[in-house]
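Q: Kindly generate the corresponding structure for this input.
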Amino acid sequence: MRSQSDSLLVLPLLPIFLIGVPPMLLFTLLGFPGFVILGVLLICVGLTERLEANSDFNQQIIVHGYARRSERMIQASNLHSAIRFATIIDLAGAGLIVVGLVGFFYLG
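A: As a prediction, this is how the structure comes out:
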């Protein structure tokens, strides 16, 4: 005989459920404009990431001044990596905006 309930097996999945509920409600209650709002928020995140990367790069240059070639290459590589990530986030946000607008005007 079992001494534990089957519902205790679902308990570890509760945090995943609680994290996933707000986006589902956003899309359910707002529909395609919810995609537009999420796209705008993603673009804001991308722009923030880009600005922080430039700020970190400039701070390294100003504070530490002239550095060896290998250190400059590392700093430049970090800057380019952050800018690529920000560009991908911006493109994903723009894609969500396009999907939201197309869905709103053609299907809504």
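Q: use CA for all of it now, contacts and neighbours both
A: Will do.
Q: Identify each buried residue in the helix or strand containing F17, please.
A: Using DSSP states H and E, F17 sits within helix 14-30. Buried residues in helix 14-30, counting neighbours by 16 or more other Cα atoms under 10 Å, are found at L26.
Q: how distant is that helix from the center of its chain?
A: Remark: helix 14-30 is offset 16 Å from the chain centroid, using Cα atoms, centre = their mean, to the nearest Å.
Q: Can you show me the helices along the chain?
A: 14-30, 32-64, 69-102 (DSSP state H).
Q: Reformat the ones you listed as JSON lines; add distance to S5.
A: Output for those, formatted as JSON lines (distance: least, Cα to Cα, whole Å):
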{"stretch": "helix 14-30", "distance to S5": "16"}
{"stretch": "helix 32-64", "distance to S5": "39"}
{"stretch": "helix 69-102", "distance to S5": "42"}
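Q: Another for comparison:
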Amino acid sequence: MRRQSETLLLVPLLPIFLVGMFPMFLIALLGFFGLALFGVLVICVGLASSNEAHDNFNHDVIVHGYARGSERKARVSDMHLAAKLGLRLEAVGAAMIVAAGIGFVCAG
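A: Model prediction:
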């Protein structure tokens, strides 16, 4: 029986490493400005998530019409849950921008 190399176990993880490498380089090379830029990107993701949740709800209402009360409440609940996640992402992005500003003022 032939023994396989352990390096073949790392091959499926290579794309994850390559994708995650660039944000870390962004923060490391640009410093506080990189952290603020990353915060802006997180805010954009939060806004997109919230808009997508509202878009899905509106699409369901337009295409399928108004559903029964319980089904409509379930859809509204899903929309609010996704919108809350978007709001949390926006808050985290704003906190990152504030932390970058404080770090820039204190270190500079």
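Q: what TM-score comes out when they're superposed?
A: Put the two chains on top of each other and the TM-score (TM-score structural alignment, normalised by the length of the first structure) is 0.82; 105 aligned residues with a Cα RMSD of 2.1 Å.
Q: Could you check the angle the helix holding F17 of the first structure makes with helix 32-64?
A: If you take axes from the mean of the first three to the mean of the last three Cα atoms, to 10 degrees, helix 14-30 of the first structure sits at 120 degrees to helix 32-64.
Q: once aligned to the second structure, how far is helix 14-30 of the first structure on average?
A: Following superposition, helix 14-30 of the first structure is found to deviate from the second structure by 2.3 Å on average (mean Cα distance after the TM-score superposition for the first structure).
Q: which helices and strands does that helix pack with?
A: Helices and strands touching helix 14-30 of the first structure, as assessed by 3 or more Cα pairs under 8 Å, 6 or more residues apart in numbering; DSSP states H and E, comprise helix 32-64.
Q: in the helix it packs on, what's buried?
A: Buried positions in helix 32-64 of the first structure, judged by neighbour count with 16+ other Cα under 10 Å: 32-40, 42-47, 49-50, 53-54, 57.
Q: One more: stretch 91-105 of the first structure?
A: L91, A92, G93, A94, L96, I97, V98, V99, G100, L101.
Q: Take those residues and lay them out in a markdown table including distance to A67 of the first structure.
A: Output for the buried residues of stretch 91-105 of the first structure, formatted as a markdown table (distance: Cα to Cα, whole Å):
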| residue | distance to A67 of the first structure |
| --- | --- |
| L91 | 34 |
| A92 | 36 |
| G93 | 37 |
| A94 | 38 |
| L96 | 41 |
| I97 | 42 |
| V98 | 44 |
| V99 | 46 |
| G100 | 47 |
| L101 | 48 |
